[in-house]
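> what shape does this take:
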Amino acid sequence: MALKKRLEDFEKAVKRLKDAYQETLKHKEDDYYTLNLLEMIDDRNITSHTYHEEVAEKIFNNLHIYLPLVEKVKEEIKERTKSI
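The predicted model follows:
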């Protein structure tokens, strides 16, 4: 039961993150970074609910785009949490 609660909390956090980036997107419609982060989050959600090989292949082919995004997010988190 605790695992289910943790997964639900994680899904809520991901939704809040996605909502925040969507709000950013309203102000910067051509923001490559934001668009790709949203796509990455969508792909992550798809992988947790499907077992279709063609979907997995599509997402796998996008990993070269997502890795630099994850690195950038990691650096932003580090920068924002320095003083904490």
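
> okay, CA-based contacts and neighbour counts for the rest of this
Will do.

> pull the longest helix from this structure.
Looking across the chain with DSSP state H, the single longest helix is helix 53-80.

> following up with a second sequence; could you model it the same way so I can compare the two?
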Amino acid sequence: MTAWVHGRVQGVGFRWFTRARALELGLVGHATNQADGRVLVIAEGPRHALEMLLDWLRSDVTPGEVRLVVESWEPARGDLTGFVER
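Okay, here's the model as predicted:
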């Protein structure tokens, strides 16, 4: 799953908390700040766990202020390990 997170999501611990939630769910991937202020989240794992992460990204308990999350679903590449912040 690829998710583009829009809003005030940089400099507020958003990537760290996304990493923590993803690891709790047993996902691999990364959360990366983008130059335009968005955060790119790429995650692989079981579909139900990915949907739980997506629900969390859209919730009102994330750090900062999420205004919009745009996701896309693609087959897993299978080459990711762990979950990192970039």
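
> please state their TM-score.
For these two chains in superposition, a TM-score of 0.28 is obtained (TM-score structural alignment, normalised by the length of structure 1); 38 aligned residues with a CA RMSD of 3.6 Å.

> still on that earlier bit, any buried residues in the longest helix of structure 1, and which?
Across helix 53-80 of structure 1, burial judged by 16 or more other CA atoms under 10 Å covers 59, 66, 69.

> gap between residue 56 of structure 1 and residue 47 of structure 1?
7 Å (CA to CA, to the nearest Å).

> skipping adjacent residues, who's closest to residue 41 of structure 2 in space?
residue 31 (4.4 Å; CA to CA, 6 or more residues apart in numbering).

> repeat that for residue 72 of structure 2.
Spatially, and ignoring its direct neighbours in sequence, residue 72 of structure 2 is nearest to residue 2 (5.3 Å; CA to CA, 6+ apart).

> number of nearby residues for that neighbour?
Residue neighbour count, defined by other CA atoms under 10 Å, stands at 20 for residue 2 of structure 2.

> that one touches residue 57, doesn't it?
No: under the criterion of CA atoms under 8 Å, residue 2 of structure 2 makes no contact with residue 57, lying 11.9 Å away.

> host element of the residue minimising distance to the centre of structure 1?
Structure 1 has residue 41 as the residue nearest its centroid, 3.2 Å off, counting by CA atoms, centre = their mean. Under the criterion of DSSP states H and E, residue 41 of structure 1 resides in helix 32-47.

> what does residue 18 of structure 2 give?
Assigned by DSSP H and E, residue 18 of structure 2 falls in helix 14-24.

> so for that helix, what gets flagged as buried?
Result for helix 14-24 of structure 2 [16+ other CA under 10 Å]: buried residues 14-15, 17-19, 21-22.

> now tabulate those in TSV and tack on distance to residue 67 of structure 2.
Shown next, in TSV, are the buried residues of helix 14-24 of structure 2 (distance: CA to CA, whole Å):
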residue	distance to residue 67 of structure 2
14	13
15	16
17	17
18	16
19	19
21	19
22	20
